[in-house]
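Enquirer: Build the 3D model from these lines:
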Amino acid sequence: MPWLTTHEALQALKTKPQTLYANVSRGRIRAKPDPADPRRSLYHAADVRRLADRHAGRRKAETVAAETIRWGDPVLSSTISTVTGGRLFYRGKDVANLAETATLEQTAALLWNGAEMPASATAAAHGPPSLQAAFLALAGRVTSDLPSLGRSPAVLRREAHGILATIADALAPGASDQPLHRRLAASWHRPEAGDCLRRALVLLADHELNASAFAARVTASSGAALSAAVLSGLATLTGPLHGAAWQSVDALIEAACTLGPAQAIRRTLAQGNRLSAFGHPLYPDGDIRALALLSQFPLPPEFAEVRERGEEIVGEKVNIDFALAAMAAAFDLPREAPIIIFSLARCTGWLAHAMEQIESGELIRPRARYTGPAPDMKSST
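Expert: Got it, this is the predicted structure:
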């Protein structure tokens, strides 16, 4: 039987209902409404068995810790954002709803528990959006900004505004009295893309304790400057398993244009490669961010074909990486547009995480579980 009732799932897991629901919200167990009674849910039997096997018997503390750091339980407490029930929330507010009207500046104010970002007092930058310029600007600040320790939340929030302005001058150059989504659209000479850019920026501002947010928190926990924490986050975001996953989506689209969508997808899977365009561990029923963005523009034909065939073959819905690549194609944005959008948006989340970590006063310092040669305790040093 591929699906289990609540009673059957609880019997297999030997746990409480709250734990079962938490596993569903974190994407570990897939669930669907019971056709016989929509008020009840059914749970994927294979997912339940996998968790039951994992939790069989008592495990050592270091084993638990090693597992939780890989798509497991949150390793840090946070009040900033969460994914639950297939929806993303910023401080309790549904992000799909927030993206209907909010700007990135307003979202930053929500994430930072502070006032909306004022207009920049610096002169507008010139030239196209540049990730390299953002790295250089942040690195320049790191050498001059004060460490974060011993400084009040209000002072850190003011500094966060300045850091966001610095990044914006590199990633969305333009008139400082304009909202960031309009600056970005104008810098690419695509004013018609403005509203979609606004939505994308809000949808991407934060996403729980992802890899780049964790990197930012580790840096901030040492007392380093806020700009250093953001620089850590930006460096982490450029990885192909994180913010640069759009490149794999583009490669899949290019292959689909040559081979056809079904053959391109099958070839990728046959080579043992992961399809970055489909699925997300936290959204078993589909990435809500992708759904919210894809509803705002006509999907280019090549993307529509890949979406249709891929969801059929893979059994997973397209994610935000696919949506960003599709939006860039739909509005004829530069090829690097997805990582520019991602970086500009997510820096607000990194700053929120950095400030929350600083306020906790805790240094993030996990222990390593050593698996190398046995130490020679008799040797002298």
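Enquirer: From here on, just use CA atoms for contacts and neighbour counts.
Expert: Will do.
Enquirer: Which elements pack onto the lengthiest strand in the chain?
Expert: Identified as the longest strand of the chain according to DSSP state E is strand 37-44. Applying 3 or more C-alpha pairs under 8 Å, 6 or more residues apart in numbering; DSSP states H and E, we find strand 37-44 packed against strand 3-4, helix 6-13, strand 31-34.
Enquirer: what comes up buried for it?
Expert: Ser41, Leu42, Tyr43, His44 (16 or more other C-alpha atoms under 10 Å).
Enquirer: can you map out the strands along the stretch 151-300 of the chain?
Expert: Counting by DSSP state E, counting those that start in this stretch, the stretch 151-300 of the chain has no strands to list.
Enquirer: any idea which of the helices and strands packed on strand 37-44 is most buried?
Expert: Highest mean neighbour count of the helices and strands packed on strand 37-44: strand 3-4, a mean of 19 (counted as mean count of other C-alpha atoms under 10 Å).
Enquirer: Give me the contact list for it.
Expert: Leu42, Tyr43, His44, Ala45 (C-alpha atoms under 8 Å, 6 or more residues apart in numbering).
Enquirer: so how far is that strand off the chain centroid?
Expert: 30 Å (C-alpha atoms, centre = their mean, to the nearest Å).
Enquirer: tell me the angle of the longest strand of the chain relative to helix 6-13?
Expert: 20 degrees (axes from the mean of the first three to the mean of the last three C-alpha atoms, to 10 degrees).
Enquirer: and of the helices and strands packed on strand 37-44, who's closest to Leu275?
Expert: strand 31-34 (22.6 Å; C-alpha to C-alpha).
Enquirer: Could you also give me the structure for this next sequence, so I can compare it with the first?
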Amino acid sequence: MANGLDDVVAAETVLSDVDGLGGRLTIRGHSLLELAGRWSFSQVVRLLLDGFFDDLPGDAELAEKIGQARGEVFARLQPMLPSLVSLDIYSAMRAGMAFLPDGDTLEDALRLIAAPAVLTPALLRLQHGQTPVPPDVRAGHAGDMLRMLNGTAASPALAGAIDTYLVTVCDHGLNASTFATRVVASTQAGLTSAILAGLGALKGPLHGGAPGPVIEMLDAIAAHGDVAGWLRDEVAGGERIMGFGHRIYRVRDPRADVLKAVVRQLGAEGQTGRRLAFAEKVEQAALEVLRVAKPSRSLQTNVEFYTALLLEAAGFPKEAFSNVFAAGRVAGWIAHAREQQATGRLIRPQSRYVGPVPDLVA
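Expert: The predicted structure follows:
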């Protein structure tokens, strides 16, 4: 039996392929490098959803519909937001999304795609005693998310950087959250039920909950003063070095290079530039420490490392990093849910009982 279902093929998909040995990510026939920074998030949403909704419009109209969905989500959920602020930001976002209709229409899908971008800024502002900022339904998705967070329009460079991030994390094979989504979708439950399953899986620190601890690690190393020494002590103590290693990739995660370039484009000087320079120093030291300490394993930089730097530079607190991850990934989940529903097959694996056997002889 494969431990953790490693190498078990549980679905056939047209959506994405993760080449762990070659370090390549393909999304519906396009390489990540072809999409990131070249296609907008709304264009990639259309790419993912193509063939799964009969009424899917063209690029321009879909971008408008996503904006309208942000406005609808805000109007629908604003009254209940004060009751959610006592929760941690991720749980509050997830709870808010649970109030959305559990249907299978394109409108249901677009509300779910819009929801993390609307709920996360609104809830963060409420938690800091500020009034939520309503969406601008005519704005781009990433830029509007930043405007709702900070109360002012984001620079084109920063809006473009977050848009590229959403594209970069939109889908990634049959990871834990996507598999959870497909399991629920296979029961023919609605999209909201399926997406809530994905959100639950994404919260875990071995999946989407990992970028926040990267910031904590960088701060701890900076306070310690000895980069390599801190890393060696952590490895010797059996601790995980956050932002390194991946279940599938045996080479460098291609998303890490995309996001590193995005952070560099935001500015070589100032706080972001200094943070990047220090992070690169930590990255090189970590790769060497891991190479020496674990020579039988390939532990390379993964998407979490530079995700942390980018989202910090954009003004998101580290506890909300997984929310922004979800803002990109929910589009992929919806496509996987619709693909699974189209097969009509309930996911029902077997288990092997290894517990005690009752004595059936009288």
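Enquirer: Which part of structure 2 matches the helix or strand containing Gln106 of structure 1?
Expert: Taking DSSP states H and E as the definition, one finds Gln106 of structure 1 inside helix 104-112. Taken onto structure 2 by TM-score structural alignment, helix 104-112 of structure 1 occupies residues 41-49 there.
Enquirer: What of stretch 355-371 of structure 1?
Expert: Counting by TM-score structural alignment, stretch 355-371 of structure 1 corresponds to 338-354 in structure 2.
Enquirer: try stretch 246-255 of structure 1
Expert: With TM-score structural alignment as the criterion, stretch 246-255 of structure 1 aligns to 211-220.
Enquirer: cool, and stretch 227-237 of structure 1?
Expert: Under TM-score structural alignment, the match for stretch 227-237 of structure 1 is residues 192-202.
Enquirer: repeat for stretch 284-294 of structure 1
Expert: Under TM-score structural alignment, the match for stretch 284-294 of structure 1 is residues 250-260.
Enquirer: And stretch 196-214 of structure 1, by the same measure?
Expert: Counting by TM-score structural alignment, stretch 196-214 of structure 1 corresponds to 161-179 in structure 2.
Enquirer: Counting neighbours, which bits of the matching stretch end up buried?
Expert: 161-179.
Enquirer: Check which element follows the longest strand of structure 1 along the chain.
Expert: Scanning onward from strand 37-44 of structure 1 (DSSP H and E), the first element met is helix 45-54.
Enquirer: Would you indicate which residues of that next one are buried?
Expert: Here helix 45-54 of structure 1 shows Ala45, Asp47, Val48, Ala52 as buried, counting by 16+ other C-alpha under 10 Å.
Enquirer: do stretch 141-160 of structure 2 as well
Expert: Of the residues in stretch 141-160 of structure 2, those buried (16+ other C-alpha under 10 Å) are 141-151, 154, 158-160.
Enquirer: hmm, who's touching it?
Expert: 37, 41-42, 66-67, 117-118, 120-122, 124-125, 132-136, 162-163, 166, 266, 314-315.
Enquirer: which among these end up buried?
Expert: By 16+ other C-alpha under 10 Å, the contacts of stretch 141-160 of structure 2 give 37, 41-42, 66-67, 117-118, 120-122, 124-125, 132-136, 162-163, 166, 266, 314 as buried.
Enquirer: Sitting in helices, which of those residues do you find?
Expert: The helices, defined by DSSP state H, take in 41-42, 66-67, 117-118, 120-122, 124-125, 162-163, 166 from those.
Enquirer: Redo those residues as JSON lines? Include distance to Tyr353 of structure 2.
Expert: Shown next, in JSON lines, are these (distance: C-alpha to C-alpha, whole Å):
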{"residue": "Phe41", "distance to Tyr353 of structure 2": "45"}
{"residue": "Ser42", "distance to Tyr353 of structure 2": "46"}
{"residue": "Ile66", "distance to Tyr353 of structure 2": "47"}
{"residue": "Gly67", "distance to Tyr353 of structure 2": "50"}
{"residue": "Ala117", "distance to Tyr353 of structure 2": "43"}
{"residue": "Val118", "distance to Tyr353 of structure 2": "45"}
{"residue": "Thr120", "distance to Tyr353 of structure 2": "42"}
{"residue": "Pro121", "distance to Tyr353 of structure 2": "46"}
{"residue": "Ala122", "distance to Tyr353 of structure 2": "47"}
{"residue": "Leu124", "distance to Tyr353 of structure 2": "46"}
{"residue": "Arg125", "distance to Tyr353 of structure 2": "49"}
{"residue": "Ile162", "distance to Tyr353 of structure 2": "47"}
{"residue": "Asp163", "distance to Tyr353 of structure 2": "47"}
{"residue": "Leu166", "distance to Tyr353 of structure 2": "42"}
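Enquirer: can you tell me which of the residues you listed lies nearest to Asp104 of structure 2?
Expert: So of these, ranked by how close each gets to Asp104 of structure 2 (C-alpha to C-alpha), first place is Ile66, at 16.0 Å.
Enquirer: do you know how far the closest one is from Asp257 of structure 2?
Expert: From Ile66 of structure 2 over to Asp257 of structure 2 the distance is 28 Å, taken as C-alpha to C-alpha, to the nearest Å.
Enquirer: Please apply the same query to Glu107 of structure 2.
Expert: Glu107 of structure 2 is 34 Å from Asp257 of structure 2, by C-alpha to C-alpha.
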